[in-house]
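In: need the 3D shape of this:
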Amino acid sequence: MTDAPEAPEPITPQVAEAAKDAHGTNPWNNRDFRLLWIGRLSAVLAIQTQGAALLWQVYDIARRDHPIQEASLYLGLIGLCQFVPLLALTLPAGEMADRLDRKKTVVLSILVEGLCAILFLGLALHGSPPLWSLLAVAALFGAARAFLAPASQAFLPMVVGRAALPRAIAAQSIAFQTGSIAAPAIAGLIVGVAVPYAYATALCLFCVGLSCFLMIRTSGKPRRERTPFSAIAMFDAVGVGLKYVWNTKVVLGAISLDLVVVLLAGVALLTPIFARDILHIGAEGFGLLRASFGAGALLMAVGLSRFPIVRRGGAWMFGAVAVFGLCALTFGVSRMAWLSGIALFIAGAADMVSVNIRQTLIQLATPDEMRGRVSSVSMLFIGASNELGEFYTGFAVRILGPIGAALFGGFGALASTGLWARWFPDLRKADKLS
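Out: Below you'll find the predicted structure:
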């Protein structure tokens, strides 16, 4: 009589991690990563196409009744309406990413973003919708992003494992920057024909991204032991995440530097103003300006995925931020479209170096059970730098004019580089990115 077969050993998190690391340092060997990458690219294309169309539509409507300085405030309100829900929801969303299934959270967030695309499309078909309606949908979109960002960032290490993480982050950046290049250029061309077509394109892309995430087999359930939900426990967990970031000076310095620099020197909001009223290159030129920044970032991301930065990470990061500030100054003084495009191209490449190093430092320095909360803090800083930065830039244009706002931001970025290098010596001395 033969012995009964032994029951298979349960697959522990350590075994699952070892299986992912068996793919080596190349994330492309992983089927789920390929699906995640395509889903990420589709979602970014949708978000960037929709965002570029919204910026142009709002500014075009506002300029019919207001001068440049006042119309720029409406562009700032787009960022503010997205930042308020990000501020209110991102930290609780990070705690939920450490408690609930991260993949399901990503899927639900993309569903809501697709709903926003439908609403934008309906409003665009109206012809000239009231600006408050566009801002209201932008606020809903900001709420969806609050849940998407920490869940998707925390899900990536679960898919690829630690060994492939640095190259996976660079590859994810390729997806983001490809969308940042293609989407604004495409949106500029489509908007030149009709704004509703841009929103319809975004809706189709959201559907593609959603399909890819639904086909991923990797479980999104975090390793953290699930406990009964309570508001007190949630705020306590959020507090733990904030304390961890505060005490880990490398992480705190990296994300706060990004906040200050992009807040001061973010030039994305200025592109419709410069394209329409300073460079006089229209909607197509606006798309090309937006694409120039992404083109530089994409090429740098491709290079980093093949030849990642492994030593002197802190020095590389501070150098990249300084170059970003110089490019903002160049963009502000330029009166030639080709020079403005080159400045944005180099700024995109420099920004990609900074982003890659920051994300690698954060992911490698953070244990899995806290990645959702730490990612939410990081995304809150990034959201503040982008969305709140749009509001700040709109206000700065109202006070200083578009040229003065660009110059002030460039000088501010350079000054911040020197201050952060002094205040965060651990970040400046950060060496190995492995």
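
In: use CA for all of it now, contacts and neighbours both
Out: Fine.

In: from the middle of its chain, how far away would the longest helix seen in the chain be?
Out: Taking DSSP state H as the criterion, the chain has its longest helix at helix 389-423. Helix 389-423 sits 20 Å away from the centroid of its parent chain (Cα atoms, centre = their mean, to the nearest Å).

In: what comes up buried for that helix?
Out: By neighbour count on 16 or more other Cα atoms under 10 Å, the buried set for helix 389-423 is 389-398, 400-414, 416-417, 420-421.

In: packing partners for whichever strand or helix holds residue 318?
Out: Using DSSP states H and E, residue 318 sits in helix 313-333. Helices and strands touching helix 313-333, by 3 or more Cα pairs under 8 Å, 6 or more residues apart in numbering; DSSP states H and E, are helix 249-265, helix 337-365, helix 389-423, helix 425-428.

In: tell me which other helices or strands the longest helix of the chain touches.
Out: Contact partners of helix 389-423 among helices and strands, from 3+ Cα pairs under 8 Å, 6+ apart: helix 68-97, helix 249-265, helix 270-273, helix 313-333.

In: returning to what we had before: list just the one of the helices and strands packed on helix 313-333 that sits closest to residue 31.
Out: helix 337-365 (21.5 Å; Cα to Cα).

In: enumerate every residue touching the closest residue to residue 215 other than its chain neighbours.
Out: Counting by Cα to Cα, 6 or more residues apart in numbering, residue 35 is the residue found nearest to residue 215 once chain neighbours are left out, at 7.4 Å. Shown in contact with residue 35 (Cα atoms under 8 Å, 6 or more residues apart in numbering): 212, 213, 215, 216.

In: neighbours of residue 207, how many?
Out: Residue 207: 17 surrounding residues under other Cα atoms under 10 Å.

In: quick one: the residue nearest to residue 215 from residue 216, how far?
Out: To residue 216, residue 35 is 7 Å away according to Cα to Cα, to the nearest Å.

In: cool, and residue 276?
Out: For residue 276 relative to residue 216 (Cα to Cα), the value is 43 Å.

In: try residue 119
Out: Distance of residue 119 to residue 216, given as Cα to Cα: 28 Å.

In: now swap in residue 263 and tell me
Out: With the distance defined as Cα to Cα, residue 263 ends up 35 Å from residue 216.

In: those two - which one has more neighbours?
Out: Using other Cα under 10 Å as the criterion, residue 263 and residue 216 rank with residue 263 on top: 26 against 18.

In: center of this protein - which residue?
Out: Geometric centre of the chain, nearest residue: residue 382, 7.2 Å, by Cα atoms, centre = their mean.

In: next up, the contacts around it.
Out: Contacts of residue 382 (Cα under 8 Å, 6+ apart): 255, 258, 259.

In: quick one: the first one and residue 375 touch, right?
Out: In this case it means residue 255. No - using Cα atoms under 8 Å, residue 255 is not in contact with residue 375; the gap is 10.2 Å.

In: of those two, who's got more company?
Out: residue 375 (29 against 23).

In: now the second one, please; I'll put the structures next to each other:
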Amino acid sequence: MISTKDNSSLLKNKSLRLLMTARVSTNFAYQMITVAIGWQMYSLTHSAFYLGLVGLVQFLPMLFLSLFVGHISDRYDRRKIVTLSQVTQSVFIFIMAFGNYNELITKERFLILIFFIAVAHSFEGPPMQALLPNIVSKEIFPRASALMSSVSEFAVIIGPAVGGILYTFGTTLVFLLTGILYLISGILIYHISIEKEIFKSEPTSIKSLFAGISFIKSRPIILGAISLDLFAVLFGGATALLPIYASSILMIGSFGLGILRSAPAVGALLMSAYLARKPLKHNVGKTMFIAVIFFGLSTIAFAISRSVIISFIALLILGASDVISVVIRSTLVQLNTPDYMRGRVSSVNMIFIGTSNQLGEFESGITASLFGTVPAALIGGIGTIAVVMLWMKLFSSILHVDRFEASKN
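Out: Okay, here's the model as predicted:
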């Protein structure tokens, strides 16, 4: 068992503290703005289709820019890229606040602003993911990753609830606070010190741009792990439908929406805190598959629930199971990727994550508009379990991964 004293020793690393604080600020802001955007879009349109469009306009910039961002992340200062990204996001969020204050927001303008925020956000993910291995040793990376998830999820728990409360006073306040938090995070990231120089000597070419894809294809275990997350969450994206559940099914309003948004983070926080104290040491491959199965089962339970308590518990289990998968996947990817490739590999990973999250929201919105909200969420949960069964056959080598160090191919 890893003691509290061991975790305290991690926190003596100043750069790790700065990175954790920045992640808390960013996650807090992201969760608040997610609640505000979802609730405002549904208030403007009362349409599941438009809720799905929000996911689509967030996904497209990530799809088309991530490989480029990964490439520059391996050639330039990752801290400066993240800082510029977060400052730019804050500018567009402030514009969104101004538009709301002056009652200039329409659904079309709203989507345009969300798109530009997503463009700036696309430059944040790959370099942000690649920073942690630069500031902690390989030996303590799994524990640092779990600790990072733990403190980040604390903000994810509070953020949606605060966002839901502040929304009752108007969206302008939510957007203003969100913009400020992104500015704070950018400043903190800029002051991080890294121990390794960014690899810069490789010439720019089409081959180097797509090197991350080639690297992942050559390692079936990594490919299987990140593609499992892609398709499982793509089908199981019931969280995109939370505004409808809060408004029309559970009848709990914007504050209730914030509570539901917080539920997965509560589960994730509890699980990541546990993993920080007792890191996974054996059967990591099997554990990942089991975790994703529970993700699907909890999605099914949430889909058919009419009780706020049962819905909250289902989302709590969903978050706990998801963080297990995230920790295993990120550890496999980061520990088996050389530093000069981490930006490009992280960019491909971000495309997979974006596809599962943002495109999953679009898929959920389309499915809900065609079949109804509850059937859409139910189909998603069943689809997630079906994907796990298929992946256990297509990537059976993952089942034999006992320790993180065992991933050699």
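
In: TM-score for the pair, please.
Out: The pair, once superposed, lands on a TM-score of 0.95 when counted by TM-score structural alignment, normalised by the length of structure 2; 400 aligned residues with a Cα RMSD of 1.6 Å.

In: picking that back up, got TSV for the helices and strands packed on helix 313-333 of structure 1, with distance to residue 168 of structure 1 too?
Out: As requested, those are exported to TSV (distance: least, Cα to Cα, whole Å):
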stretch	distance to residue 168 of structure 1
helix 249-265	19
helix 337-365	10
helix 389-423	27
helix 425-428	22
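
In: out of the ones you listed, nearest to residue 139 of structure 1?
Out: helix 389-423 (13.5 Å).

In: now residue 201 of structure 2, what's its secondary structure?
Out: Three-state assignment for residue 201 of structure 2 (DSSP: H, G, I helix; E, B strand; the rest coil): coil.

In: excluding chain neighbours, what is closest to the counterpart of it in structure 1?
Out: Matched to structure 1 by TM-score structural alignment, residue 201 of structure 2 sits across from residue 226. Ranked by Cα to Cα, 6+ apart and with sequence neighbours excluded, the top spatial neighbour of residue 226 of structure 1 is residue 99, at 6.1 Å.

In: what does the one you found correspond to in structure 2?
Out: For residue 99 of structure 1, the aligned position in structure 2 is occupied by residue 75, per TM-score structural alignment.

In: verify the stated contact: residue 52 of structure 1 with residue 185.
Out: No - contact criterion Cα under 8 Å: residue 52 of structure 1 and residue 185 do not qualify, at 9.0 Å.

In: need the residues touching each of those two.
Out: By the contact definition Cα under 8 Å, 6+ apart, residue 52 of structure 1 and residue 185 are jointly contacted by residue 287.

In: still on that earlier bit, give me the buried entries from the contacts of residue 35 of structure 1.
Out: Among these, those scoring as buried are 212, 213, 216 (criterion: 16+ other Cα under 10 Å).

In: just give me the match in structure 2 for the second one.
Out: In this case it means residue 213 of structure 1. Match for residue 213 of structure 1 (TM-score structural alignment): residue 189.

In: can you show me the helices along the stretch 51-200 of structure 2?
Out: Remark: helices assigned in the stretch 51-200 of structure 2 by DSSP state H, counting those that start in this stretch are 78-101, 107-122, 125-135, 141-167, 171-190.

In: counterpart of residue 422 of structure 1 over in structure 2?
Out: Under the alignment (TM-score structural alignment), residue 422 of structure 1 pairs with residue 393 in structure 2.

In: quick one: contacts for that match?
Out: So residue 393 of structure 2 contacts nothing (Cα under 8 Å, 6+ apart).

In: next, find the distance separating it from residue 399 of structure 2.
Out: 10 Å.

In: residue 226 of structure 1 - how many residues pack around it?
Out: Quick note: residue 226 of structure 1 (other Cα under 10 Å) scores 11 neighbours.

In: same question for residue 205 of structure 2.
Out: Counted with other Cα under 10 Å, residue 205 of structure 2 comes out at 10.

In: check residue 305 of structure 2 too.
Out: 17.

In: what's the counterpart of it in structure 1?
Out: Aligning on TM-score structural alignment places residue 305 of structure 2 opposite residue 334 in structure 1.

In: its match touches residue 340, doesn't it?
Out: Yes - counting by Cα under 8 Å, residue 334 of structure 1 touches residue 340, with 5.9 Å between them.

In: which part of structure 2 matches stretch 369-382 of structure 1?
Out: Going by TM-score structural alignment: stretch 369-382 of structure 1 matches residues 340-353.

In: longest helix in structure 2, please.
Out: Longest helix of structure 2, by residue count under DSSP H: helix 14-45.

In: start and end residues in structure 1 for that helix, please.
Out: Going by TM-score structural alignment: helix 14-45 of structure 2 matches residues 31-62.

In: residues of the matching stretch that come out buried?
Out: Here stretch 31-62 of structure 1 shows 32-33, 35-62 as buried, counting by 16+ other Cα under 10 Å.

In: picking up where we left off before, what's the mean deviation for the longest helix of structure 1 versus structure 2?
Out: When structure 2 is overlaid, helix 389-423 of structure 1 sits 0.6 Å from its aligned residues on average, using mean Cα distance after the TM-score superposition for structure 1.

In: where's residue 59 of structure 2 relative to residue 213 of structure 2, distance?
Out: 19 Å.

In: who has more neighbours out of these two?
Out: Under the criterion of other Cα under 10 Å, the comparison of residue 59 of structure 2 against residue 213 puts residue 59 first, with 26 against 18.

In: run through the residues that contact the residue nearest to the match of residue 213 of structure 1 when sequence neighbours are not counted.
Out: Counting by Cα to Cα, 6+ apart, the nearest residue to residue 189 of structure 2 once its immediate chain neighbours are dropped is residue 79, at 5.8 Å. By Cα under 8 Å, 6+ apart, the contact set of residue 79 of structure 2 is 127, 128, 131, 189, 190, 191, 192.

In: widest-spaced pair of the residues you listed?
Out: Maximum distance among the contacts of residue 79 of structure 2 (Cα to Cα): 14.7 Å, for 127 and 191.

In: residue 275 of structure 1: what's it in contact with?
Out: Residue 275 of structure 1 touches 281, 282, 283, 285, 286, 289, counting by Cα under 8 Å, 6+ apart.

In: can you tell me the element the counterpart of the last one in structure 2 falls in?
Out: So the one you mean is residue 289 of structure 1. Aligned against structure 2 by TM-score structural alignment, residue 289 of structure 1 finds its counterpart in residue 260. Using DSSP H and E, residue 260 of structure 2 falls within helix 253-277.

In: next, the buried residues of whichever strand or helix holds residue 208 of structure 2.
Out: Using DSSP H and E, residue 208 of structure 2 sits within helix 206-209. Going by neighbour count (16+ other Cα under 10 Å), the buried part of helix 206-209 of structure 2 is 208, 209.

In: that'll do, ta.
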